[in-house]
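**Q** coords please:
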Amino acid sequence: MNSWINLTALWKIVVVGLLAGAGLPALFAIGLRALSPARIAGSEQTQGGQSSGINPVGVTAAAVCFAVVLAAIGWGIYSIVSHS
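**A** Here you go, the predicted structure:
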């Protein structure tokens, strides 16, 4: 094809851009959604209509999502600082 376009580097840039640009905010949103209390039909609810219990599986999933996002941020800062 064209000798001035490096297609290998181009697809790597696109993949990393999609993961960091759309993947990390989506993962953060999944973590926030996991923290929200689940509404189960027939469950005990408070006056505001929210269920009163905390879902430990949701908290664990949210913690994993937030840890991955924080690790990606830390890796990005480390790679910027170490290359300067």
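**Q** okay, CA-based contacts and neighbour counts for the rest of this
**A** Will do.
**Q** Identify the residue spatially nearest to the residue minimising distance to the centre of the chain, adjacent ones excluded.
**A** Geometric centre of the chain, nearest residue: L27, 1.8 Å, by C-alpha atoms, centre = their mean. Closest residue in space to L27, ignoring its immediate chain neighbours: C65 at 6.0 Å, by C-alpha to C-alpha, 6 or more residues apart in numbering.
**Q** other SSEs contacting the strand or helix carrying that neighbour?
**A** According to DSSP states H and E, C65 maps onto helix 56-82. Contact analysis of helix 56-82 by 3 or more C-alpha pairs under 8 Å, 6 or more residues apart in numbering; DSSP states H and E lists helix 24-35 as its packing neighbours.
**Q** before we go on, could you also do this sequence so I can check it against the first one:
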Amino acid sequence: MNSWIDFSAVGKIIVVGLLAGAGLPALFSVGIRALALPGGGGRHGTDAAAGTTVMGGNTAGLVLAVLCFATVLAGIGLGIYIIVAA
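**A** I've put the predicted structure just below:
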């Protein structure tokens, strides 16, 4: 144990930094990808009257996306809470 460096604190900082810095954006991208899953028997194509693209949804993909986005929001909320409470 070095008296100048607390290696357990450095390890905790690295783990939390990797989880928050890379884990939350990766989880967000998984949620975006889950929204784009094909299937579900929905309509596909272009709605000419509205000028928009209509995509069918996959229920499992939607549930996975909601869980991913909720986890990301919870992580952001926890980070804000820790900063404000300090």
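**Q** Any idea what the TM-score comes out to?
**A** Once the chains are laid over each other, their TM-score by TM-score structural alignment, normalised by the length of structure 1 reads 0.79; 77 aligned residues with a C-alpha RMSD of 2.3 Å.
**Q** OK, contacts around the residue nearest to the centre of structure 1?
**A** For L27 of structure 1, the contact set (C-alpha atoms under 8 Å, 6 or more residues apart in numbering) comprises 65-66, 69.
**Q** Among those residues, which one sits closest to W4 of structure 1?
**A** For the contacts of L27 of structure 1, the minimum distance to W4 of structure 1 (C-alpha to C-alpha) is 34.9 Å, reached by V69.
**Q** Just list the residues touching that closest one, thanks.
**A** Neighbouring residues of V69 of structure 1 by C-alpha under 8 Å, 6+ apart: 24, 27-28.
**Q** Tell me the residue in structure 2 aligned with it.
**A** Alignment note (TM-score structural alignment): V69 of structure 1 maps to V72 of structure 2.
**Q** any idea how far its match lies from G31 of structure 2?
**A** Counting by C-alpha to C-alpha, to the nearest Å, the gap from V72 of structure 2 to G31 of structure 2 is 10 Å.
**Q** go on, L78 of structure 2?
**A** L78 of structure 2 is 19 Å from G31 of structure 2, where distance means C-alpha to C-alpha.
**Q** Perfect, I'm done here.
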